[in-house]
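Q: okay, predicted coordinates and the sequence, questions at the end:
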Amino acid sequence: MSRALIVIDVQESFRARPDWERIANPGIADPVNRLVRLARARGERVVWVLHSEPGSGGVFDPVLGHVRPLDGLVAALPDEPVVHKTSHNAFTTTDLQRRLTAEGVTELVVCGIRTEQCVETTARVGSDLGYRIVFVTDATTTEPIGPLSAEAIVERTEAVLRDRFARIATVAELAAEAAPSPV
């Protein structure tokens, strides 16, 4: 089985929004960096996904300069694709599925910003396309929506994905799985 890490929307556009101070984990770059290092050490594909809204005049409009990886995130290596999407999931408006199919990828590890929106939607679409999905909740973040706290949103997202669309994991669990077995 071939695995790819999909880093979704961990970009400066979110920090440029007025509600960034409401984000549950402003240090999201740290767990994502751990996943990237883990994937690279295992020889797995890393794909960077950035949300873009060309011509919108907002923080996701590429001409404003915010559609770039979040400061503090490890840099993409030259052979790691950076995919620009204009829909909530990372598949519909990109060539992501073609790339993954060409490389024989069968399992996706997903992380990023907006736990319940772009990350969850990518997990669901990926599952529908036949990929095994690992949703790394502690390498996602979101902000409260209406009466729901960020924690409640994360809990709901885990509940609706678990054993239906994805395996729920933590960064530490994936690191432990990757550790060499004692002899």
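A: That came in fine, so what should we check first?
Q: going by C-alpha atoms from here, please, whenever you check contacts or count neighbours.
A: OK.
Q: tell me, how many residues neighbour residue 94?
A: For residue 94, the neighbour count with other Cα atoms under 10 Å is 16.
Q: quick check: closest non-adjacent residue to it.
A: Of all residues not flanking residue 94 in the chain, residue 85 sits nearest, at 5.8 Å (Cα to Cα, 6 or more residues apart in numbering).
Q: now do residue 29
A: Spatially, and ignoring its direct neighbours in sequence, residue 29 is nearest to residue 73 (5.2 Å; Cα to Cα, 6+ apart).
Q: second one coming, line it up with the first:
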Amino acid sequence: MSAKRVVMIVDMQNGVFATPRLQREQCVMCINQLTQAADRVIFIQHCEEGGLEAGSEGFALLPELVQPERANYVTKTACDAFYKTELAQLLEDNGISEFVICGCATDYCVDTTIKTGASRGYAITVAEDAHTTANRAAVDAASLIAHHNEVWRTLIMPGNPVQVKSTETILGEWQAN
């Protein structure tokens, strides 16, 4: 039987958070709530030179994140968690066709993974209060997060719309099923 409550956490790593991110504590709190209620947890970790090398302190997940004993870990080198990784095979091997996504950075790796996953047919729910980013030169982090939540809500994907819900709503739906 496949897991019904799957959460995918993108790039919540020490090195990524060397740049301040909006509402880190709230984001981590929501992610931990999802992680503790999930049947399966998949951590995505970015790997690259300049502080995110595999095995480095920068590559490590934030220490305040709950990491279940049976969590899966996928290493990526691009914004897209599906690009040249074992993620699609992991999902297929475990009969996973739907998941909740959260993490960092809203406007880069989270966004790219959502769009790629939806185009591959995965049913994706974004935890709207469990992803974060940094202020950018052209726009502040809060505006980026609000903008992306709206873009994902209205993303044209006939037959497979992306859902955008609060952590509280997701947890309530999981408890009801």
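A: Happy to help now that I have it. Just so it is clear, the structure is predicted and the values come from calculations on it, not from any experiment.
Q: still on that earlier bit, count the neighbours of the residue nearest to residue 29 of the first structure for me.
A: Residue 73 of the first structure has 18 nearby residues by other Cα under 10 Å.
Q: same question for the one 3 residues further on.
A: Counted by other Cα under 10 Å, the residues lying close to residue 76 of the first structure total 14.
Q: that one: what's it in contact with?
A: By Cα atoms under 8 Å, 6 or more residues apart in numbering, the contact set of residue 76 of the first structure is 48, 82.
Q: please settle this for me: is it part of a strand?
A: No. Under DSSP: H, G, I helix; E, B strand; the rest coil, residue 76 of the first structure sits outside any strand and is assigned coil.
Q: about what we covered before: now the residue nearest to residue 29 of the first structure: which helix or strand?
A: Per DSSP states H and E: residue 73 of the first structure is located in neither a helix nor a strand.
Q: give the aligned equivalent of it in the second structure.
A: Residue mapping for residue 73 of the first structure onto the second structure gives residue 65, with TM-score structural alignment as the criterion.
Q: in this structure that match contacts residue 27, no?
A: No. Using Cα atoms under 8 Å as the test, residue 65 of the second structure is too far from residue 27 to be in contact (10.2 Å).
Q: do you know how far the spatially closest residue to residue 14 of the first structure that is not a sequence neighbour is from residue 145 of the first structure?
A: Closest residue to residue 14 of the first structure apart from its sequence neighbours, by Cα to Cα, 6+ apart: residue 20 at 6.3 Å. Distance from residue 20 of the first structure to residue 145 of the first structure, counting by Cα to Cα, to the nearest Å: 13 Å.
Q: where along the first structure do the strands fall?
A: Here the first structure has its strands, by DSSP state E, at 2-8, 45-51, 82-85, 105-113, 132-141, 167-169.
Q: what range does the fourth one cover in the second structure?
A: Spelled out, it's strand 105-113 of the first structure. Under TM-score structural alignment, the match for strand 105-113 of the first structure is residues 96-104.
Q: tell me which residues are up against that stretch.
A: 2-12, 27, 31, 91, 110, 114, 121-128, 130-133.
Q: any of those residues buried? List them.
A: By neighbour count, with 16 or more other Cα atoms under 10 Å, the contacts of stretch 96-104 of the second structure hold 4-12, 27, 31, 91, 110, 114, 122-128, 130-133 as buried.
Q: now the helices for the second structure?
A: Applying DSSP state H to the second structure gives helices spanning 24-37, 87-93, 111-119, 141-153, 167-176.
Q: can you lay out those helices as TSV showing distance to residue 99 of the second structure?
A: As requested, the helices of the second structure are exported to TSV (distance: least, Cα to Cα, whole Å):
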stretch	distance to residue 99 of the second structure
helix 24-37	11
helix 87-93	10
helix 111-119	10
helix 141-153	15
helix 167-176	11
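Q: contacts only, for residue 119 of the first structure.
A: Contacts of residue 119 of the first structure by Cα under 8 Å, 6+ apart are 8, 89, 110-113, 140.
Q: out of the residues you listed, flag the one nearest to residue 58 of the first structure.
A: Proximity of the contacts of residue 119 of the first structure to residue 58 of the first structure (Cα to Cα) peaks at residue 113, which lies at 17.4 Å.
Q: count the residues that sit near that closest one.
A: Quick note: residue 113 of the first structure (other Cα under 10 Å) scores 23 neighbours.
Q: one step back: the residue nearest to residue 29 of the first structure contacts residue 33, correct?
A: Yes. Using Cα under 8 Å, residue 73 of the first structure is in contact with residue 33, at 6.2 Å.
Q: which one's more surrounded, residue 20 and residue 145 of the first structure?
A: residue 20 (15 against 10).
Q: any idea how far that one is from residue 59 of the first structure?
A: Distance, residue 20 of the first structure to residue 59 of the first structure, by Cα to Cα: 12 Å.
Q: hey, what's in contact with both of those two?
A: residue 14.
Q: any idea what the residue nearest to residue 94 of the first structure aligns with in the second structure?
A: Under TM-score structural alignment, residue 85 of the first structure pairs with residue 76 in the second structure.
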